[in-house]
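> Sequence and predicted structure are below.
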Amino acid sequence: MTAARLQRALGLALVAALLLWNGAWLHRGQPLVALLGSLLLALPHAPVLALEMLLMRRVHVHQPVPRASWAAVAKAWWHEVGCGVAVFGWRQPWRTHAEPDHWPPEAQGRRAVVLVHGFMCNRAMWNPWMRRLRAAGHPFVAVTLSPPWAAIERHAPALEAAVRRAEQATGQAPLVVAHSMGGLVVRAWLRSIAALHVGGAAGALAKRTAGVITIGTPHHGTWLARFGRADNTRQMRLHGPWLQGLAETEKPAGYAGFTCFYSDCDNVVFPVSAAMLPGADNRHVPGQAHVQLLGHPAVFAEVLRRLDLSPAGPPQGTELPLGGARA
């Protein structure tokens, strides 16, 4: 089952539960009970996100940035609640193909972007990005990694196909941008083609990409993955054997081609040092939850800078509407 089908099924089940709950309590003349129950049913992820935030703050010990304030954590939690509804309740289940890959006639000679989503997501995660890249006339391809519980290295062929498509359409190596687990897919892909390039994975990165930008990627795993039982979640356990094996095939000098965005309010990838690579351009974006990071202006501005978009492109300081209702 794909992530979209699973999220559609959960969404329809939630709508049915809301109808049954409201019908029962309104029939009994209890509108307040109906309203309170509806809020709990409509936002079942809110308490889960709150628990993640509490664990994130507790685990934050001996980290390279100070622990986020309670006010910052509360603000990030509320924003992530909205992101959850917009992304997992609407965009990913129902708008997976709303923004097709973009290959304009003038694609030759223009740098393309390859967009790689994370765990239990699909290409619709990038819909706001794709609209802005299309408005700027820049080519891009967004992959959907399936099945969603597969081992991380199983997605390397899908990424290889996307990179080849970008190379053929533009004549240039693309910029690769990945969110969350997608950054590990990129590293697994580089390992899979390392033998074909001088310098191994670092040589593959230099030859096949114009650099890699990761956003909230668990490069060293995440504390939360200890509760996962799927192949890919076990691989993302903090300092786990799969990640150690991956790092042993890489040269630290190769990390210079990575830009890694991380946050002190990331409720999924923590502690914060887990999202950093030694020797990479590690950039702290304070106060941002895991999905919220994708909408921060600094992240997209760096992509535009690397693509060298013309001044006619979209304004770099505009926050992407990840928490909004629009797909």
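Everything's here; your move.
> contacts, neighbours, all on C-alpha from now
Will do.
> Distance check, the closest residue to Gly257 other than its chain neighbours against Val85.
The shortest distance from Gly257 to any non-neighbouring residue, by Cα to Cα, 6 or more residues apart in numbering, is to Gly211 (5.2 Å). Noted for Gly211: a distance of 32 Å to Val85, by Cα to Cα, to the nearest Å.
> Could you do Met181 as well?
Met181 sits 21 Å away from Val85, taking Cα to Cα as the criterion.
> can you check Ala136 too?
Plainly put, Ala136 is 28 Å away from Val85 if you go by Cα to Cα.
> let's bring in a second model and compare:
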Amino acid sequence: MNGRLQRIWVLLRLAVALAVGWRFGWAWGALTLGLHAAILAGGFLQLRWVNRPAPTWGQLLRAWAREVVASELAFSWRQPWREWAEPDHLPAGAGQGVLLVHGFSCNRGRWNGWMKRLRQQGIAFVAPSLEPAFGSIEAYADEIEAGVQRLKAHTGRMPVLCAHSMGGLALRAWWRRFGAGHEAPHVITLGSPHQGTRMAALGLGINTQQMRLGNAWLAALPGLPDVDCFWTPCDQIVNPAERAILAGARAHRLDGVGHMGLVHSEEAWQCCQTALASSLVSVNTPRRI
């Protein structure tokens, strides 16, 4: 559903830009396409007053420039047009797996860069597109469980679970419902509103209500037993910034990176690689008697 909505949005943006260009000149048409970048700039500016300590102007400028590219790549190309460019990968003989969980208003195309790299490494992965797009986060637990079961059946072990944004809350909802049937997974969350976010007050849908500050559903979610939380003081979506940190987690701060840009961070990718290496060592190391 999100892919279809985003295709409509891309075509609408192009149509408006062409109409403005035809009527007022092509320079104005190009500026119309650039309104997205201007709106993003407002989201970053407010972080100077929301986050403490405040990010520097240089960090905000760098994050904004990267976010313009990252968000256009996601919402104008990968998610609307390339959702299935990288299908789920279950190669013969794979001994490790990764489950990739996207965030609000996204789909599995959000992870195309990671999926391409995992495929090159011969690592199994599953990336569901969570539906309904604007329904309860609780509803995503079944799709996550199906992905976990596919990877466990194929590799013989629990996959590493990676989630961006709302996907981290979906993993916690999954863990509450299905955790008793699994060994503790290694979880990596990127910009997940574990303690809610101010920006959810501007959103529509049940899932945005569940991400608002101080709501009962979020307060009742369990933690995760083994989790790395990546967060950034330049997160224009999850703020105040420290709300992306889950109690008891290993917190990783990234500067000069925006919300969508977290998925492109090499630090997060390397964390996934370390988790895969650790799981392989733990399985292959014999017990001492």
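Right, received. Where do you want to start? Fair warning: this is a prediction, and the values are worked out from it, not measured in the lab.
> about what we covered before: who touches the residue nearest to Gly257 of structure 1 in this structure?
Applying Cα atoms under 8 Å, 6 or more residues apart in numbering to Gly211 of structure 1 gives the contacts Pro174, Leu175, Val176, Leu205, Gly257, Phe258, Thr259.
> with those in mind, which one is nearest to Leu196 of structure 1?
Here the nearest of the contacts of Gly211 of structure 1 to Leu196 of structure 1, counting by Cα to Cα, is Leu205; it sits at 11.4 Å.
> Counting neighbours, what do you get for the closest one?
Neighbour count of Leu205 of structure 1, defined by other Cα atoms under 10 Å: 27.
> Do I have it right that it meets Ala188?
No - here Leu205 of structure 1 does not reach Ala188: they are 11.5 Å apart, not a contact under Cα atoms under 8 Å.
> and the aligned partner of Ala169 of structure 1 in structure 2, what element?
Correspondence of Ala169 of structure 1 to structure 2, assessed by TM-score structural alignment: His154. Here His154 of structure 2 sits within helix 141-155, counting by DSSP states H and E.
> residues in contact with that helix?
Contacts of helix 141-155 of structure 2 (Cα under 8 Å, 6+ apart): 90, 93-99, 101, 124-128, 130, 157-159, 170-171, 173-174, 177-178.
> can you map out the helices along the stretch 151-300 of structure 1?
Residue ranges of the helices in the stretch 151-300 of structure 1, as given by DSSP state H, counting those that start in this stretch, are 156-170, 182-192, 200-208, 231-235, 241-248, 297-307.
> quick one, which of those is packed in tightest?
Counting by mean count of other Cα atoms under 10 Å, helix 182-192 has the highest mean neighbour count of the helices of the stretch 151-300 of structure 1, with a mean of 24.
> In structure 2, which residues correspond to that one?
Residue span in structure 2 matched to helix 182-192 of structure 1, by TM-score structural alignment: 167-177.
> what residues are up against Pro148 of structure 1?
Residues in contact with Pro148 of structure 1, defined by Cα under 8 Å, 6+ apart, are Met1, Thr2, Ala3, Phe119, Met120, Cys121.
> now swap in Leu293 of structure 1 and tell me
So Leu293 of structure 1 contacts Ile215, Gly216, Ser263, Val285, Val299 (Cα under 8 Å, 6+ apart).
> where's the aligned partner of it in structure 2 relative to Asp88 of structure 2, distance?
Under the alignment by TM-score structural alignment, Leu293 of structure 1 pairs with Leu262 in structure 2. Separation of Leu262 of structure 2 from Asp88 of structure 2 (Cα to Cα): 22 Å.
> and if you look at Ser76 of structure 2?
With distances taken as Cα to Cα, Ser76 of structure 2 is found 22 Å from Asp88 of structure 2.
> try Gly258 of structure 2
Distance from Gly258 of structure 2 to Asp88 of structure 2, counting by Cα to Cα: 27 Å.
> on that earlier part again, generate a markdown table for the helices of the stretch 151-300 of structure 1, with distance to Val73 of structure 1 as supplementary columns.
Below are the helices of the stretch 151-300 of structure 1 laid out as a markdown table (distance: least, Cα to Cα, whole Å):
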| stretch | distance to Val73 of structure 1 |
| --- | --- |
| helix 156-170 | 34 |
| helix 182-192 | 25 |
| helix 200-208 | 35 |
| helix 231-235 | 25 |
| helix 241-248 | 28 |
| helix 297-307 | 19 |
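> what's next to the helix ranked longest in structure 1, contact-wise?
Secondary structure of structure 1 per DSSP state H: the longest helix is helix 3-27. For helix 3-27 of structure 1, contacts defined as Cα under 8 Å, 6+ apart pick out 31, 33-35, 37-38, 41-42, 88-89, 92-94, 96, 120-122, 146-148.
> give me that answer again for 7 Å
For helix 3-27 of structure 1, contacts defined as Cα atoms under 7 Å, 6 or more residues apart in numbering pick out 31, 33-34, 38, 41, 88-89, 92-93, 120-122, 148.
> Thanks a lot, see you next time.
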